[in-house]
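# Return atomic coordinates for the entry below.
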Amino acid sequence: MEMAKNRNIQNIIPLGAAGTGGRDRAAKFWEEMNKDKINQNSLEFVRSSIFVLCLDENNDNINNDLNQMEKDGMEILYGFGPKNNGINRWFDSTIQLIVSKNGCCGTCIEHSIAEGIVHIKMTEEAMRYANNNFDLINKQQNQNFENNLSIIEPKPLSWVVSEKANLLLEEQIVEFEKLTNDLQLNLLQFKEFGKIAIKGWGVSPDGFMQLCMQLAHFKLHGYLVNSYESATMRRFRFGRVDNIRAATPEALNWVKAMCNQNEGKNLNGNGIDNHLCALEVLSREEFGLENLPEIFRDEIWKEMIRFPLSTSQVSTSPEFINCYLYYGPVVNDGYGCAYNIQLNNLIFAISTWKSDKRTNGISFRLNLIESLKEMKELLEFNE
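A predicted model of the protein is given here:
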């Protein structure tokens, strides 16, 4: 900490910004940086680390229109942009531990290595171990610190940044600021019921949540929407995810939608998304974009792989309350909606792009509340 305080502010290069904008530009930046041996060594040091620890300044006075849980989510995801804590990140790292002076803490994960639920379960195990062994860990840390004080010395990394690399870095920062200013989070903590009540009504909690989001979207926009929900394929070797499609004809029928049998088929490896997407990728490599098979040039296919409603259930264990996952929409006119099904309450993290007037996170949140209450009334009436 003392080393960080005493660093030469004028000599700081915001390398954390390299991964904040476009991926092509990030690749060009590191291609330029890797021309220097010093940069190669420093980058390898970062890449070989288990995780990155980000120590943030307070966010208390930023965007007072948000409640504290919303502030914490935005702080952990992107640090409120490059003018605040946003470039105190290394977004290419699989795991970033974010800790702010005001007590805000969480993890920011890079998705390509593993699904969110894998990170969540790992984090829960670490927290559970720390909670159960707090006194012992604290005692051991104090002893080790006193015994090894002279050899505890963080290593500052050296970088040589060319003019070309610096220009790319500046372009990334401009794009990062534009993105962070545009992203909106609306958090819903629904406390009237949760998993226990939903199961008591005899329906699948996840099916209930998916139908609720479809109903909220229908109320707001007047139509069902193509949606994405990850279906874990971890029962298979090297399995990752497929897609559960909630926008089916059956979704218009309450009971059928809540008991949708297609989910089981996808979980068993019989979904269509992975198969067709793999065929498209292979076709692109074999034939090029101009000579793709007709199915992959059809407008229906293009719309089929476009997800205006991107959802994900990442539920935490009962002892970890008020936790949620947060990510942005995957299309301009879409919603991101991660949700946590807890025993007696539900959490939705709704994201939208402010610049696209076709979506409205505040209205979607209100329609979610209305839909939850209406579905509760319907199910209780049928008991």
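# C-alpha from now on. contacts and neighbour counts both.
Will do.
# Spit out the contact partners of the closest residue to residue 17 other than its chain neighbours.
Closest residue to residue 17 apart from its sequence neighbours, by C-alpha to C-alpha, 6 or more residues apart in numbering: residue 87 at 5.1 Å. Contacts for residue 87 (C-alpha atoms under 8 Å, 6 or more residues apart in numbering) come out as 14-17, 20, 79, 81.
# try 10 Å this time
14-20, 54, 78-81, 173, 176 (C-alpha atoms under 10 Å, 6 or more residues apart in numbering).
# tell me which of those is nearest to residue 283?
residue 19 (29.6 Å; C-alpha to C-alpha).
# Mark which of the contacts of residue 87 are part of helices, please.
78, 173, 176 (DSSP state H).
# one more to put side by side:
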Amino acid sequence: MAEAHEAVAFSFTVGQEGFYVDVSYDVFKALFYAAYRSWKLRCCRTLNSFYNSLYPGHPLRGIACCGIVAGLYFKGHDPSYQAIDWLESNLFRRYLEPRNGKVLACLVVGSGVYVVLIQLRQYILKKLFSYHGWMYQEHGKDAGIMPKIWSGLVKLCVGRNPSLFSCQNFLPSLPVPSLDETLQRYLRSVRPLYDDAEYQRMEKLAEEFKQTIGKRLQRYLWLKWFISTNYVSDWWEKFIYLRGRSAIMVNSNFYGLDAIYIRPTTIQTARAANLTCAAFRYRTELDHENIKPLMVQKLVPLCTSQYERQFNTIRIPGKETDKIVHYANSHHIAVYHKGRWYKVFMFYKDHLLEPCELQLQLDEIIRDPTQPAYGEEHLAALTAGERTLWAEARDTYFRSGGNRYSLEAIEKAAFVLVLDEEEFEIGTSMTGKLDDYAHAILHGKAYNRWFDKSFTFVVSKNAVFGFNVEHSWADAPISGHMVEYVLSEDIMHFGYDELGNTCGTPRFTALKPIKLKWNISENCNIMIEKSLAQATKLYNDVDLHVYVQDLYGKRLMKKFKLSPDAYIQMALQLAHYRDSGHFNLTYEASMTRLFRDGRTETVRSCSIESSAWVKAMEDPTVSREECVRLLRAACDYHQLQYRDAMSGKGIDRHLFCLYVLSKFLNLDSPFLHQVLQEPWKLSTSQTPTIYDDKRLSRFLAEKPQMAEKVGLTRLKCISSAGGGFGPVAADGYGVSYIIASEDLIFFHISSNKSSPETDSTRFGQRIKQAMEDMRELLEGQTSSVGSSKGEKKSLIDSPSADSSS
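Alright, predicted model coming up:
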């Protein structure tokens, strides 16, 4: 194959008879089309920014406003209180005829009036979205007068058909909780973890903090809130993610798996081509802001700022701090196969490649007999090891020449595609193989994933898909949204022919993959192998198990009139207590995307209520009725905590920011040091599902034969098996779960093999037993107990949660 299909526009050849110039018009055309695409994209983004600045208004309404002002003025009714005459006489008369000057003055006044009205409307919406009382309403009961008034005003003020970033201007800022409330919530959250003496010590530390430096730090935090759109997110990104010097593989990156039931093809390059083209279609939708923002209760928008860096983004290593670099556009992907790296262009003559055209390039890569260059096969291990080592290697060996060009081809790619040599299996009855599959997507062999890239698509030899995501740029729901779109497009838009190849006929065969060239020195290779050794030791210690809960799911939980998320969290509390013999600090990720630039907040699932219920379950003298009452009380309190976290009343992000300020000011706080050092022995996250059931119904109706061929039915939909992350604490568990359907839940459980306290497979059995015990407990109750007054149901039954590491 043309392994060095270089993009050279012209070259010189010098001989005895003079010199010759060889001009490649194809390359010039490619450069022209690339510049044209970039220009179109910039124009589109500029136009979208203009529309977004006026939302919930519209430019046509602004024109109408100008027309009304001009009409009234020329009819003899001056609505501007002589401002039009003043503008015409003092500004425009010297340049324009009097009538033209008056027309221009009417346009200026009309535009100004419309802008003021839009700003007022945005301000009103910002205040309305600062109200979160609607989240605390009990399901099934008549809403109070305030939520009704609020709902009516929102519907009156909000615009129709918002684009992806239309609602950003009127999202409120994340509020700073009061210091007293945060300290009270914190002390309440740790009461089950400490004995009386230790708890009294923490109370004393908290009071001392409040009376000494706490109020001063709180004032500085108010100043940070005043001058920034979000007082948490920039520090969270910098200090939690980018400042970390340990490996991001396993410790930070998370993974996601394929659809559960769908096996549309077994041809690797066909599946990879469909998925890649679907991802570029999604990127086009992002660039044009055609994707609608997610709305809670179809009324309240979620922040969409995290979508901006999904594609064309790389994490660059630094000696002390990494940085995230986002490129405005990218026309290619980077492909890894059998130790070789390739640059594959996705556009030809300003048109996105069709899957059949991309498959030709991927087939050439598969057939390429070329061996990897020295050091190339394990090169990506630099991204899997310690960050400082990678930063030193990058600055020393990749600053110039061919190495720099090849590295930029990967870093500036839209994303990375790995054509894996392994075969994966997925399903609900192959737990052991699921574990191997999850391991492969989480870390692979450490050298066959580029962990710095915003996300990496992995397609196995038998065409099973997975993806690995770098965590610093965004949280899991953003990637989940994209992957659900991609999996849907794979089946519903592109499809496969009878042999399992991509559909359609290639329009051209001109494009060839470019094999990247590397000049790896001996010293550089030593650093690569050192990083690989670090990464191998790290992933060999990971104990990862996927437990499939298919005995029952959220259907039965709702029948018991309990929130599925709270129900599962209580099952995890019971399972963990039985596994460890004591209560531990538990992390559940909640979102704060009701606020501008919001990311996550922590829900402390181990509470006074949950611990009381767990103790009751382990005490044979406690009656079934009392256990049920305590369970419902624990679920109620968990839901209350979740609502508090979503509405800006969390504990941990507030204390984290106070801790950062104390470090900036060189102020020592034993209380904050204690809080930030407490290990999360159980770190949990729910993976949300955003699947479009209406589109599935249309596809089943329009293409029943294709649906039958790939095994797609209403019961076996394109729902994913979810994903997971590595353990957060050395002697703790990481648990990510997804409610895949009404009767199916996947639990991704991670821990460290080196810890004698943990065992992921054992913990999966603990979860299974806890779920069985809870079902038995609740099924034994009469309907009167099941409808006791203690039960509530959140308006958000299964709140979205972010996979967090």
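# Superposing both, give me the TM-score.
TM-score of the superposed chains, computed with TM-score structural alignment, normalised by the length of the first structure, equals 0.88; 366 aligned residues with a C-alpha RMSD of 2.4 Å.
# can you map out the helices along the stretch 51-200 of the second structure?
Residue ranges of the helices in the stretch 51-200 of the second structure, as given by DSSP state H, counting those that start in this stretch, are 59-74, 83-87, 98-128, 145-157, 179-190, 196-209.
# same thing with the first structure?
Using DSSP H, helices in the first structure cover 2-5, 23-33, 37-47, 68-78, 116-132, 134-147, 163-182, 195-200, 205-221, 254-258, 262-265, 273-287, 299-304, 361-381.
# Serialize those helices to JSON lines and add fields for mean neighbour count.
As requested, the helices of the first structure are exported to JSON lines (neighbours: other C-alpha atoms under 10 Å):
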{"stretch": "helix 2-5", "mean neighbour count": "9"}
{"stretch": "helix 23-33", "mean neighbour count": "16"}
{"stretch": "helix 37-47", "mean neighbour count": "14"}
{"stretch": "helix 68-78", "mean neighbour count": "21"}
{"stretch": "helix 116-132", "mean neighbour count": "14"}
{"stretch": "helix 134-147", "mean neighbour count": "11"}
{"stretch": "helix 163-182", "mean neighbour count": "17"}
{"stretch": "helix 195-200", "mean neighbour count": "16"}
{"stretch": "helix 205-221", "mean neighbour count": "21"}
{"stretch": "helix 254-258", "mean neighbour count": "17"}
{"stretch": "helix 262-265", "mean neighbour count": "15"}
{"stretch": "helix 273-287", "mean neighbour count": "14"}
{"stretch": "helix 299-304", "mean neighbour count": "11"}
{"stretch": "helix 361-381", "mean neighbour count": "17"}
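# Including distance to residue 318 of the first structure, could the ones you listed go into CSV?
Output for those, formatted as CSV (distance: least, C-alpha to C-alpha, whole Å):
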stretch, distance to residue 318 of the first structure
helix 2-5, 38
helix 23-33, 37
helix 37-47, 34
helix 68-78, 18
helix 116-132, 11
helix 134-147, 20
helix 163-182, 32
helix 195-200, 11
helix 205-221, 15
helix 254-258, 24
helix 262-265, 25
helix 273-287, 32
helix 299-304, 36
helix 361-381, 21
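# Rebuild the ones in helices among the contacts of residue 87 of the first structure as TSV, extending it with distance to residue 143 of the first structure.
Output for these, formatted as TSV (distance: C-alpha to C-alpha, whole Å):
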residue	distance to residue 143 of the first structure
78	36
173	43
176	43
